[in-house]
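Peer 1: sharing a model that was predicted from the sequence below.
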Amino acid sequence: MLEKLRGMAVFASVVRHGSFSGAAKELGITTSAVSQQIRSLEEDLGVALLHRSTRKLSLSEAGESLYHAALQMVKAAEQGRDSVSQLKDEIAGSLRIATSPEIASTYLIPALSEWLSEHENLSLNIISRGDALDIIEDRIDLALVLETNPQGVSLTKVGQVLLASPEYLQRFDAISVPKDLSSHAFIAHGERSSEHLEFQKGSDKFSIRVNSRLITNSQSIALSLAASGYGIVKASELNAKAYIESGTLVPVLADHALPTLTLTAVAVAKDQLPTKAKKCLEILTAYFGK
């Protein structure tokens, strides 16, 4: 039975990483050992769990069914280990936090630095997965995200700005009021090619619809495209900080304010957080409260 459970845990890791080598690295075993575990599991069940090609692994129908059960098994085992740590009142094990590289370097690492030094048995795993993140499947304890309408614990406010390269602004018509944007190229961050931009200047509010020919789900790619002169981009001040400081991108309509974002800590179930995640959230809240 133990060997079968071990095989399911290895199988879940292979699917999560999309490769035998990725699972081997996470589990601290050889790639051949991973392959043997999967082979034994398939022989025991009498079905193929994975379709193998030179490019990637894909799940069979049976594999997809087993994967969900394997995930639940791994999660239950991790919760059991966390329960032991909580009973001992220790801050130990692995804390998995998902966020962007900019948030990690600007906020997360400075906030947790002293705490990590005090708890040598605690390991911090910072995951940068952007929009592809699945909090449950990726076993995330906390996710730090920028949101317009915060759904978790609000930590701090972050402004948004419109930006373009100096070269772009020299080539095209001047922009002095929001309606001037209608004749300009936009770079969209997200899934939609059109967006309503909301501005406020004093007590006056403005709304304009813009369309984009270039669309990406990566904020860093959108900023890079803008820096190369492909159009105007809306970005958080945090993500755009380096571009603004270097002069690669400059603010557009700086006297018109866009809605602010909220840096939020999100968890799957706040009431069931392990001790280490609860303490981390307390530290982050206190850090931003200062």
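Peer 2: In hand now; what should we look at?
Peer 1: drop to CA atoms for contacts and neighbour counts, all remaining ones
Peer 2: Fine.
Peer 1: could you pull out the helices for the stretch 1-150 of the chain?
Peer 2: 2-17, 20-27, 31-45, 61-87, 101-103, 109-118 (DSSP state H, counting those that start in this stretch).
Peer 1: what residues of the third one count as buried?
Peer 2: By neighbour count, and taking 16 or more other CA atoms under 10 Å as the criterion, the buried residues in helix 31-45 are T31, V34, S35, Q37, I38, L41, E42.
Peer 1: relative to R16, how far out is the third one?
Peer 2: With distances defined as CA to CA, to the nearest Å, the gap from S35 to R16 amounts to 15 Å.
Peer 1: doesn't A174 belong to a strand?
Peer 2: No - using DSSP: H, G, I helix; E, B strand; the rest coil, the secondary structure at A174 is coil, not a strand.
Peer 1: any idea how far D180 is from it?
Peer 2: Relative to D180, and taking CA to CA, A174 is found at 8 Å.
Peer 1: same thing with I208?
Peer 2: From I208 over to D180 (counting by CA to CA), the distance is 10 Å.
Peer 1: all strands of the stretch 51-200 of the chain, in order?
Peer 2: In the stretch 51-200 of the chain, the segments counted as strands under DSSP state E, counting those that start in this stretch are 57-59, 93-98, 122-127, 142-147, 153-158, 160-164, 186-189, 194-201.
Peer 1: can you give me the buried ones in stretch 61-81?
Peer 2: Buried-residue list, stretch 61-81, by 16+ other CA under 10 Å: G63, L66, Y67, A70, L71, M73, V74, K75.
Peer 1: for stretch 89-104, the distance to its chain's centre please.
Peer 2: Put simply, stretch 89-104 sits 12 Å off its chain's centre (CA atoms, centre = their mean, to the nearest Å).
Peer 1: actually stretch 61-74, not the one I wrote
Peer 2: The answer for stretch 61-74 is 24 Å, by CA atoms, centre = their mean.
Peer 1: and here is the other one:
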Amino acid sequence: MDDLNDLALFAAVVRHQGFTAAARATGIEKTRLSRRVAALEKRLGVLLLQRSTRSVTLTEAGSLFYERCQFIIEGAQSAYESILELKSEPTGTIRISCPVLLAQNYLAPILPGYMAAYPKVTVILDATDRHVNLIEERFDIALRAQYQIEDSNNYVARELGQARRIMVASPNYLNLSGRPEIPEALHTLQIISRLSDMQDRLAHWPLRRESEHQILQLEPRLATGDLRVQLEAAIHGIGVALMPEPIVSAALKSGLLEQVLPPWHASGHIIHMLYPKPKGMLPSVRSLIDYLQAQMPATIIERSVLTPQTGVS
């Protein structure tokens, strides 16, 4: 495609009714304007302007060409203005990925507040337990809950809080099977385990109470990587599950679950936010990042069962 700048220069000459006036308006030398328009006419093979010592007028071809140029120039100007609008205030669409239960427990209570504060922003939330690739899948932000923060040169990682794992079971199950008083008694109970805790067909639960540490190797009745399945299984009396505090807090408060062996717990997850490095970041994305950093830590603490601790156990 030919240089679109020549179209803009030609249109400026027509709009300002001459090369001298166009040079003053655009700040481009008159001789350069004349050369560029002449080069455009040569490429097209037609005369666009009739030149005289006093003025320039459009030829028939020039009039038709100018009419079409206006559409192109106005479209380009609109494109530039749309970017300037995006950069001037939070507006546009933000795509965020978050595990399902984190979305339900952490984002659901606070996201409406963000939407009310920034009415020009549209949020697309992909609540999925799948590990997404932010760059390849064009996500602006991802929330993660893992044992450690990911180390990557491509992303910025911000810790939002921590969630230890505690043991829970339904009161009915404990009434039937008995409430364990020491960790070793878990060997006599049915266990619900996360797949990431499994080694050689056994669940490895690294439990601690203050300075005491124990690693129990238990044979699970159910092993799954889905936290929702674990939660429902525990509520329905399948056995004892070791789960993040915020995931079970509502069920504990409602009496659907009961904490087993308090204050024993296991090392938990660091809840953190990932986003690409902020060079060229739009105000909309920055506004949501700042909002989540301000709001989510308190939400995580509110959903905790145990007294929050500093550092990762």
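Peer 2: Arrived safely, thanks for sending. Since the model is a prediction, treat every value here as computed from it, not as a measurement.
Peer 1: TM between them?
Peer 2: After superposition, the two chains reach a TM-score of 0.62 (TM-score structural alignment, normalised by the length of the first structure), with 209 aligned residues with a CA RMSD of 2.8 Å.
Peer 1: could I get the helices of the stretch 1-150 of the first structure as TSV with distance to S218 of the first structure?
Peer 2: Output for these, formatted as TSV (distance: least, CA to CA, whole Å):
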stretch	distance to S218 of the first structure
helix 2-17	21
helix 20-27	24
helix 31-45	32
helix 61-87	28
helix 101-103	12
helix 109-118	22
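Peer 1: and those: which comes nearest E195 of the first structure?
Peer 2: helix 101-103 (24.4 Å; CA to CA).
Peer 1: now that closest one on the second structure. Mean distance?
Peer 2: Compared with the second structure after fitting, helix 101-103 of the first structure deviates on average by 3.9 Å (mean CA distance after the TM-score superposition for the first structure).
Peer 1: how about stretch 81-88 of the first structure: buried residues?
Peer 2: Here stretch 81-88 of the first structure shows D82, S85 as buried, counting by 16+ other CA under 10 Å.
Peer 1: show residues contacting it.
Peer 2: I91, A92, G93, P274, T275 (CA atoms under 8 Å, 6 or more residues apart in numbering).
Peer 1: for I103 of the first structure, see how far away the closest residue to I140 of the first structure other than its chain neighbours is.
Peer 2: Distance criterion CA to CA, 6 or more residues apart in numbering; nearest residue to I140 of the first structure, sequence neighbours excluded, is R96 at 5.2 Å. The gap separating R96 of the first structure from I103 of the first structure is 15 Å, by CA to CA.
Peer 1: next: G63 of the first structure.
Peer 2: 36 Å.
Peer 1: and what of A33 of the first structure?
Peer 2: Applying CA to CA to A33 of the first structure and I103 of the first structure gives a distance of 37 Å.
Peer 1: now swap in F199 of the first structure and tell me
Peer 2: 25 Å.
Peer 1: so who does the residue lying closest to P276 of the second structure once chain neighbours are set aside touch?
Peer 2: Nearest-residue entry for P276 of the second structure: Y155, 4.4 Å, with adjacent residues in sequence omitted and distances by CA to CA, 6+ apart. Y155 of the second structure sits next to L274, Y275, P276, K277 when contact means CA under 8 Å, 6+ apart.
Peer 1: could you give the separation of the helix or strand where the first one lies from the chain centroid?
Peer 2: Assigned by DSSP states H and E, L274 of the second structure belongs to strand 265-276. The gap between where strand 265-276 of the second structure is centred and where its chain is centred comes out at 15 Å by CA atoms, centre = their mean.
Peer 1: between strand 202-209 and that strand, find me the angle.
Peer 2: Angle between the axes of strand 265-276 of the second structure and strand 202-209 is 100 degrees (criterion: axes from the mean of the first three to the mean of the last three CA atoms, to 10 degrees).
Peer 1: list of residues touching stretch 243-252 of the second structure?
Peer 2: 101-102, 105, 163-168, 227, 231, 235, 257-259, 268-269, 300, 303-306.
Peer 1: average gap between that stretch and the first structure?
Peer 2: Mean for stretch 243-252 of the second structure is 1.4 Å (mean CA distance after the TM-score superposition for the first structure).
Peer 1: against the first structure, where does that stretch fall?
Peer 2: Counting by TM-score structural alignment, stretch 243-252 of the second structure falls onto residues 235-244 of the first structure.
Peer 1: and the residue nearest to N133 of the second structure when sequence neighbours are not counted, how many neighbours?
Peer 2: Closest residue to N133 of the second structure apart from its sequence neighbours, by CA to CA, 6+ apart: F139 at 7.7 Å. Neighbourhood size, F139 of the second structure [other CA atoms under 10 Å]: 20.
Peer 1: what's the match for F139 of the second structure in the first structure?
Peer 2: By TM-score structural alignment, F139 of the second structure lines up with I140.
Peer 1: over to R95 of the second structure?
Peer 2: Aligned partner of R95 of the second structure by TM-score structural alignment: R96.
Peer 1: pull the number of nearby residues for its match.
Peer 2: So R96 of the first structure, with other CA under 10 Å, has 18 neighbours.
Peer 1: check contacts around it.
Peer 2: With CA under 8 Å, 6+ apart, R96 of the first structure has these contacts: L124, N125, I126, I127, R139, I140, D141, L142.
Peer 1: what is the nearest of these to I187 of the first structure?
Peer 2: Out of the contacts of R96 of the first structure, the member with the shortest distance to I187 of the first structure (by CA to CA) is I127, at 25.9 Å.
Peer 1: can you count the residues close to the closest one?
Peer 2: Neighbours of I127 of the first structure (other CA under 10 Å): 17.
Peer 1: just checking, it touches T99?
Peer 2: Yes - taking CA atoms under 8 Å as the definition, I127 of the first structure is a contact partner of T99 at 6.4 Å.
Peer 1: that older thread, tell me which of the strands of the stretch 51-200 of the first structure is the most buried.
Peer 2: Stretch with highest mean neighbour count among those: strand 186-189 (a mean of 25; mean count of other CA atoms under 10 Å).
Peer 1: distance from the chain centre to it, please.
Peer 2: With CA atoms, centre = their mean, you get 19 Å for strand 186-189 of the first structure.
Peer 1: and it, how far from the second structure on average?
Peer 2: Per aligned residue, strand 186-189 of the first structure averages 1.9 Å (mean CA distance after the TM-score superposition for the first structure).
Peer 1: packing partners of that strand?
Peer 2: With contacts defined as 3 or more CA pairs under 8 Å, 6 or more residues apart in numbering; DSSP states H and E, the packing partners of strand 186-189 of the first structure are strand 204-216, helix 219-227, strand 232-236.
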